[in-house]
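Visitor: One predicted model, sequence on top.
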Amino acid sequence: MNSNYRICGAALALLAASAMSAQAAEKVSFGTNWLAQAEHGGYYQAVADGTYAACGLDVTIVPGGPQVSGRPLLLAGKLDFYMGGNLLQAFDAVQQNIPLKIVAATFQKEPQVVMSHPGQGLDKWEDLKNADQYIIGDEGAQSFLQWMITEYGFDPAKRVPYTYNTAPFLANPKSIQQGYVTSEPFAVEKEGGFKPNLFLLADYGFSTYATTIETMDKTITERPDVVQCFVDGSAKGWYNYLYGDNKTANEMIKKDNPDITDEQIAFSIDKMKEFGIVDSGDSEKLGIGAMTDEHIQSFYDKMVKAKVVPAGLDIKKSYTLQFVNKGVGLDLKK
């Protein structure tokens, strides 16, 4: 046979294989729990650079927002995967007998911080309980504030509602306020003209995993290869987003959320790296998305002690280690 025919035949075979692969790509939807932002960057990166596609998934990211409730869409089968908040939601699902599990923990640390004004006698963690008021939202008041009261003696009477407006905090230099390390400090710097003190709750013992990947038990049982591909692809996406060229992913984020700025994105990425939000602790050896039984049990015990969750839950029903701790993506870290 003429060598040209052999070359053409090989090329046609390759094209046919590529076409079959494209046809075989399984459509998957992933719902985030807020508007597109850098805190979702690894997922966008995995779409942008073809990481999900490389293992057979055609992933659509469905952004959340103030008027979007993603978990009901997961329960109804409208989403394949959902971005959970932290472990408390998964514990609540066990309590309500909802058949879903966390399959990966993208954030080793929840980005939740308490901020204070510098030079006001509130420069150390142990000083914060002496603030005039604690500006904390309803959800925080029922979760991490209860832990702060139990573990460190904060005064529940000093709590005032946080309305997602930094003005009350800026107006009262003796106050402290909740926030995400990737978000509210940026607003304070812009609006207040100073850098607030930042106290990451995870560094003081509020040890929940966060920005989890949730899916239904049925998906785990019936489509384990899809779950593995999504978990692995997300881990690789996060390595490439944090340590590689993230320009295309950021353009996708800005397309889905036109109000976000390059400056805000850069600030968020910097803080995620500085505080080890995504890549620290167990992830340094086990890979991004890592989870351990011991870590989850320890957090659960703290929440029982703080009376945030009831004792006696079978928390093993809230997560699985089947898809994580395999070192996926470690070779991509620069």
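Guide: Nice, I can see it. Numbering: from 1, shown residues only.
Visitor: alpha carbons only for contacts and neighbour counts from here, please
Guide: OK.
Visitor: Where do the helices of the stretch 1-150 of the chain begin and end?
Guide: Assigned by DSSP state H, counting those that start in this stretch, the stretch 1-150 of the chain shows helices spanning 3-24, 41-48, 51-54, 70-75, 87-95, 138-141, 144-152.
Visitor: same for the host helix or strand of residue 233, what does it pack against?
Guide: Following DSSP states H and E, the helix or strand that holds residue 233 is helix 224-243. For helix 224-243, the elements it packs on are helix 41-48, helix 51-54, strand 57-62, strand 100-107, judged by 3 or more Cα pairs under 8 Å, 6 or more residues apart in numbering; DSSP states H and E.
Visitor: tell me what the first one is packed against?
Guide: The one in question is helix 41-48. Under the contact criterion of 3+ Cα pairs under 8 Å, 6+ apart, helix 41-48 touches strand 57-62, helix 224-243, helix 247-256.
Visitor: do that again at 6 Å, thanks
Guide: Under the contact criterion of 3 or more Cα pairs under 6 Å, 6 or more residues apart in numbering; DSSP states H and E, helix 41-48 touches helix 224-243, helix 247-256.
Visitor: if we can go back for a sec, quick one: which of the helices and strands packed on helix 224-243 is nearest residue 269?
Guide: helix 41-48 (8.8 Å; Cα to Cα).
Visitor: Check it against this one:
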Amino acid sequence: MAVTGLLPVSGAALSRDPRLLASVRDVGTRPGIDFDYTDDAATAALLERHRRTVAAAEHGPLMWLGALLLVAAVVWPFAGSAMPAFDGRPELAYGPAGPLLVTAVACLTYVRRRWKRELLHPRLTGYRHVLGLARAHGVPVTHVPHWLVGRPLSGNRETVPVPVYGEVATLPTESASAQPVERVTPPVAVPDTPPVPAAVPAKPAAVAAYEAMADEGGWHDETGCLLLLAAIGGAAWAYSEENPAGYLAATLATAFALTTWLAGARQGRERQRLREAALEYVRTLTAAQSTGTPVPELSAPLRGLLEEEAARERG
């Protein structure tokens, strides 16, 4: 099962608390929405369709045109003043930069407004309210896709965040003795039996290790290159000064560089192994969610992994 099939919250989880279900139904019947957010298949199709629309609005041809015009507006005064053909003609050397800049700003402003308009589509706005209601009722939201709230992959600022509702008290559990015991003869055959909810899998140790080391590493290659450059410099100095100490320093720096690269390679292999274990864990959660089991909120490293894998699967 694809990792991207994991929904922020399933319809079964939204239906467990009748108060939450009523609120979700109310959101779905608002003017301009008319959507059942408890239908997992329809919700997944809705999110995928609007993800493409938002991406097209943000990274369409007009955005690239605006970026090129902006670069041209910045470069033109320097290039124009250096061209002999424009000597003594400031209207040609500097004048075009103004219209280019105005056009670039107009293009980028239009792209920004169109992108935000797509984010504020009534059904996406309604879904953000559903996620806020789920959190308020204590239902875990596995993750919030970065595009849904207008958050860049490398930042934390959200253009349209999930609304925050006041916390709702948990429903008291009714005791078994308070319910009358009735003997019901089970039917002979039950057509269209819903899938039996699967148990939420425990987090494997490999996944916990991946979460711990997700932000580690990344410096071995750079450090190894610096040590190798130091070794080359030491050898050159030893040759020019005829000093054997330089050769010794170069040998030590080379040995340290090789050791650093080997350590980085080992860490990379271990990270890849743990990454595969984390992906398998997310796939297991996705399978459990498809049977109606509420799954826990993903940690920050697993949310990042989910975003990376989703981008990779989309090509």
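Guide: Yep, that arrived. On a predicted model such as this, the values are computed, not experimentally measured, just so you know.
Visitor: What TM-score do the two superposed chains give?
Guide: After superposition, the two chains reach a TM-score of 0.21 (TM-score structural alignment, normalised by the length of structure 2), with 118 aligned residues with a Cα RMSD of 6.8 Å.
Visitor: Let's have the helices and strands packed on helix 224-243 of structure 1 in a markdown table, adding distance to residue 253 of structure 1.
Guide: A markdown table is the format used below for these (distance: least, Cα to Cα, whole Å):
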| stretch | distance to residue 253 of structure 1 |
| --- | --- |
| helix 41-48 | 7 |
| helix 51-54 | 17 |
| strand 57-62 | 10 |
| strand 100-107 | 18 |
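Visitor: Turn the ones you listed into TSV, including mean neighbour count and distance to residue 15 of structure 1.
Guide: Formatted as TSV, those follow (neighbours: other Cα atoms under 10 Å; distance: least, Cα to Cα, whole Å):
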stretch	mean neighbour count	distance to residue 15 of structure 1
helix 41-48	25	22
helix 51-54	22	16
strand 57-62	19	19
strand 100-107	27	35
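Visitor: Go through the ones you listed and name the closest to residue 234 of structure 1.
Guide: It is, among those and with distance given as Cα to Cα, helix 41-48, at 5.5 Å.
Visitor: sorry, back to before: between the helices and strands packed on helix 224-243 of structure 1, which gets nearest to residue 248 of structure 1?
Guide: Of all those, the one in closest proximity to residue 248 of structure 1, counting by Cα to Cα, is helix 41-48 (6.4 Å).
Visitor: Can you pull out the residues in contact with that closest one?
Guide: 52, 234, 237-238, 241, 249 (Cα atoms under 6 Å, 6 or more residues apart in numbering).
Visitor: Quick check: of the residues you listed, which lies closest to residue 304 of structure 1?
Guide: residue 234 (31.4 Å).
Visitor: From residue 47 of structure 1, how far out is that closest one?
Guide: As judged by Cα to Cα, to the nearest Å, residue 234 of structure 1 and residue 47 of structure 1 stand 9 Å apart.
Visitor: just the strands in the stretch 201-315 of structure 2 please.
Guide: With DSSP state E, counting those that start in this stretch as the definition, the stretch 201-315 of structure 2 shows no strands.
Visitor: Helices along that one, start to end?
Guide: Remark: helices assigned in the stretch 201-315 of structure 2 by DSSP H, counting those that start in this stretch are 205-213, 220-241, 244-290, 300-314.
Visitor: quick revisit: if any of the contacts of helix 41-48 of structure 1 are buried, give me the PyMOL selection for them.
Guide: Restricted to the buried members of the contacts of helix 41-48 of structure 1, where burial is judged by 16 or more other Cα atoms under 10 Å, the PyMOL selection command reads as follows:
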select buried, resi 52+234+237+238+241+249
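Visitor: which of the contacts of helix 41-48 of structure 1 lies closest to residue 267 of structure 1?
Guide: Minimum distance to residue 267 of structure 1 across the contacts of helix 41-48 of structure 1 is 14.0 Å, recorded for residue 241 (Cα to Cα).
Visitor: How about the closest one: what's its closest non-neighbour residue?
Guide: Setting aside the residues directly before and after it, residue 241 of structure 1 is nearest to residue 42 in space (Cα to Cα, 6 or more residues apart in numbering), at 5.4 Å.
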